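Peer 1: Got a sequence here, can you build the structure:
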Amino acid sequence: MIRRVALAVLVVLVLAVAGCVGPAPRWSAPKPGGPAAPAAATVNWRPCPDTARTALGRTPDNVTYECGKLNVPQDWANPNGGKQFGIALMRARATHQTNRIGSLVVNPGGPGGSGVDLAAYLSVGLPADVTQRFDIVGFDPRGVGASDRVKCFSDADLDASFGADPDPVAQADFDKAVALSRKMAQSCGTRYGDTLPLFSTEQAARDMDAIRAALGEPKLTYLGYSYGTLLGAVYAQLFPTHVRALVLDGAIDPTLDSVASAEGQAKGFERAFDNFSAWCRSNASKCPIAPDARATVTSAMDSARRTPVTGSGGRAATAGWIQTAVVASLYSQEQWPQLATALDNLRKGNATGIFRLADSYAERDARGRYSNLFDANAAVNCADDANTPAVDKLRTLQSEWRQKYPLFGPSSALNLLCAQWPGKRDPYPAGAAKGAPPILVVGTTGDPATPYEQTPKLAETLGSGVVLTWQGEGHTAYPQTRCISSAVNRYLTDLTVPAKGTSCPAS
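Peer 2: Now for the predicted structure:
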């Protein structure tokens, strides 16, 4: 879940589940804190080792797990209105903590990723320097996972959206994509109606302060990945004096509108694919599609448009599923050999590897059932975006970006779902976190989903941001290497900020 970005489009695959096709922000800064909130609620914690076991496949020794729900106002603009959402929480605590500092609240991005699952993963994945000093607290944001959630897409429609051609050139094919996106958007409008704007990022950021209060923390210590950096940045603007330490890893520039953000992501994935191709050429023994990985993918997708390879149960490995597998594999360099093997097997008539990669990304199980990741992803992204271009403008961008970003440009352009979204919008604020302490903003130079260029921009926008760079590949950096881990650990535990210009090597 750490390496996940957002899909701005479900009908025609965009480039990410980590939030990243950013909507147009609201430039007028909100009043810090907003309306008076109800008295701090409490969480009725209960042991939940089974939840950790489901996420991890085992129950780790020397860690206790507790779960609970926190009730928050559905609308923070009217916090005493009566209606509430339940926010699911997990707290993981090492049994032999020493010099405990407090709680580290974590979010995996998406939007739509489960922070409950992330807390389980990080309870065994973070350095002991951190787990011995902090409880790891994850939450499923409103609309997500075990919280009161959004679910309005059918499994059949999600299969159709992922399997659709990522670059529908013929007008008839494009019209089918528009019609499917309209159907999916309307299904959310029919089910949730006027509540759709309540799944916005600003509402979720205000939930975070309720979580902080319920944990008894005077100030928030937070680790957010990908879209979680946007959530943290909005929190810092709303509650700058409530910040102890924020680590924002895989930074999103909150000042970009949806078109600029989508184009940045298309460029980022093209760059990451070029890096994968270069690795193939230099490591032919590990890359059976060498020397020309791009030609292999282009040929595979063209062939799939005519006669797709079929897998178990007659499932067709269409161009859409192939691109999903490629996108999934670019989140981590560790998956590059798997992608190369899957593509090699595909041209031999075996689509198993392609489906394995794509289904992991899509959160599709063996029965063809999906989680609500993409329902929540759409609800948040579209609620945030007040200025989605019209369908005809997206069609123009599709053609233009095909020339600039051949593999990923067309699908990045086609934000068809938000273009037809029925709900009102609630764009998030973008501006300085006046009064906040130093905030650590971490970027990876080879990041496809949140391109590195956004890292210094987020730091500058916040005003108190400090950049930490990883010269690596993939999406997000902490805790990938000793250098990155050491810098982040010191910041979280001692509030020691890395020196200006600190950059860590790839390994």
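
Peer 1: only C-alpha atoms for contact and neighbour calcs from this point on.
Peer 2: OK.

Peer 1: and after the lengthiest helix in the chain, which helix or strand comes next?
Peer 2: The longest helix of the chain (DSSP state H) is helix 258-282. For helix 258-282, the following helix or strand on the C-terminal side (DSSP states H and E) is helix 293-306.

Peer 1: run this one through as well so I can compare:
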Amino acid sequence: MPNPSRLRAAVLTATLLISPLLTGCGEDSEDEDLTAQQLNWEDCPAPSQAEGGGSAPSPLPNGDEWQCATMKAPLDWSEPKGDTIGLALIRAEASGDKSERIGSLLFNFGGPGGSGVTTLPAFGEDYAALRTRYDLVSFDPRGVGRSAPVKCENDQQLDAFFQQDATPDDAAERTELLDSTKEFNAACEKNSEKMLPRVRTTDAARDMDLMRQVLGDDKLHYFGISYGTELGGVYAHLFPERVGRAVFDAVVDPTQNPEQGSLGQARGFQRALDNFAEDCTSKIEDCPIGDSAQDVKDRIAALLAELDRKPLPGIFPRDLTQTAATNGIAQALYSQDFWEYLTEGLQQAYDGDGRILMLLSDSMNGRSENGEYSNITAANVSINCADDKPRYTAEFVESRLPEFRAASELFGDFLAWGMVSCTDWAVDGAADHPDVSAPGSAPILVVGNTGDPATPYEGARRMVQALGEGVGVELTYRGQGHGAYDSKNKCVQNAVNGYLLTGKVPTAGTVCT
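Peer 2: Have a look, this model is predicted:
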């Protein structure tokens, strides 16, 4: 069986279900200069339920402890002297000679909605080289984890929400999906009305500039992954003169609206599935889930069709539905390290047991073994709906299904119907797509992975173009999985480390294999 803690750590998305806001929303900062606040760094507590639960982070390999603190930020950036919220931060102090220290390197691991406070320690060893000259710092963005978390439905309601059919085949199933989505969105408004208008990416970018000042840095040194690249691009647009050394990895296409982004993901996940099937059947030993790449995909399609008619036993008392299986397959395609779990899960499902695929799906949804959910879904939906202006109807989705199915037989319907998630949202979206133009910014290294399912490779070049001439520097990794640096590819890591540690900008167009 896959290791649940490893799976959860690798999901670079978010967390749910703690209602009190850290520092509350009742504190008035009228007489307080938030840039002058002193952070009280202490040993880190165990993650909250909203962050996914579990144990406090283990010490670093050299015995150093992770430290946590809470930073005050304005609840509403249009009223910076008004009420405040608390943003949860974590750091590992620089391990090298203090005279060589550059400053803090701020990480955002994506989502939107990922808890940086839990994710950074899970991957801390991967950034040991960067820690020689930087304090490694991450945070729970507003609305996430311990930072004024958005709350929507409870654990029991979320179990039912994720059991529903997310790819309706008839009018009754369509009505059920739309009603369930409307109920979820109404719960978000009821439980988090004050936060919903204040979790936009522009708000988080302003929070990061406050962090820069509170941490004592003249420039923001930044490592953004997945949605973290969009957040970094928005920061660069708002504060181009304050960008220090920055890296974007697993790059979101900033030129696309939600429909275009969903269609791009359909193509990206299909490409990853093709690569998985080809990899399995090209090995010397027999592939246990198909005789050819096409046979592997045909058998998966047949399994999903059968699950639509009759779910399999999953993790008691829940069944493995077609939607859960699709979600679990998508989760496994995020990393080539998970391909063995996908093979094992498919073998098990063909034998009538859905536990592994359901475990993968639970990992994607932020559900722990004890049945508690992080606020991955609440935060992700809230931030996306606050950012994205379009509101798609069921009729619109149905009109687009042929193109989505052409992009991916397996994932097309799933990603198309996901577009209705903001339809009944309580807050208007900000724009069709983010503005990341950043004339005058320092160079930003933009790393695209040709096999990335979630943020397809084409987005890296469009990010470079959108940042503007002389800002984005493109690097290509010809690999698999979501992101490039964590693949351990030496060419990628040397280029990224070289820039962040010495300021050496790689040659634009560099290709790593």
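
Peer 1: Quick TM-score on the pair, please.
Peer 2: After superposition, the two chains reach a TM-score of 0.89 (TM-score structural alignment, normalised by the length of the first structure), with 474 aligned residues with a Cα RMSD of 2.1 Å.

Peer 1: ok, which stretches of the stretch 1-150 of the second structure are strands?
Peer 2: Using DSSP state E, counting those that start in this stretch, the strands assigned to the stretch 1-150 of the second structure run over residues 42-43, 67-74, 84-92, 103-108, 134-139.

Peer 1: which of those strands sits most buried?
Peer 2: strand 134-139 (a mean of 26; mean count of other Cα atoms under 10 Å).

Peer 1: With the first structure overlaid, how far apart is the next helix or strand after that strand on average?
Peer 2: In the C-terminal direction, the helix or strand that comes right after strand 134-139 of the second structure (DSSP H and E) is helix 155-163. For helix 155-163 of the second structure, the mean deviation from the first structure after alignment is 2.7 Å (mean Cα distance after the TM-score superposition for the first structure).

Peer 1: circling back to that earlier point, show me the one of the strands of the stretch 1-150 of the second structure that comes nearest Met195 of the second structure.
Peer 2: Ranking those by proximity to Met195 of the second structure (Cα to Cα) places strand 84-92 first, at 10.0 Å.

Peer 1: returning to that earlier point: to what extent does the longest helix of the first structure diverge from the second structure after superposition?
Peer 2: Helix 258-282 of the first structure sits 0.8 Å off on average (mean Cα distance after the TM-score superposition for the first structure).

Peer 1: Return the distance of that helix from the chain's centre.
Peer 2: Put simply, helix 258-282 of the first structure sits 17 Å off its chain's centre (Cα atoms, centre = their mean, to the nearest Å).

Peer 1: Where does it end up in the second structure?
Peer 2: Aligned by TM-score structural alignment, helix 258-282 of the first structure falls on residues 258-282 of the second structure.

Peer 1: circling back to that earlier point, out of the strands of the stretch 1-150 of the second structure, which is closest to Gly314 of the second structure?
Peer 2: Nearest of the strands of the stretch 1-150 of the second structure (Cα to Cα): strand 103-108, 33.1 Å.

Peer 1: re earlier: and the longest helix of the first structure, what does it pack onto?
Peer 2: Counting contacts by 3 or more Cα pairs under 8 Å, 6 or more residues apart in numbering; DSSP states H and E, helix 258-282 of the first structure packs against helix 293-306, helix 409-413, strand 439-446.
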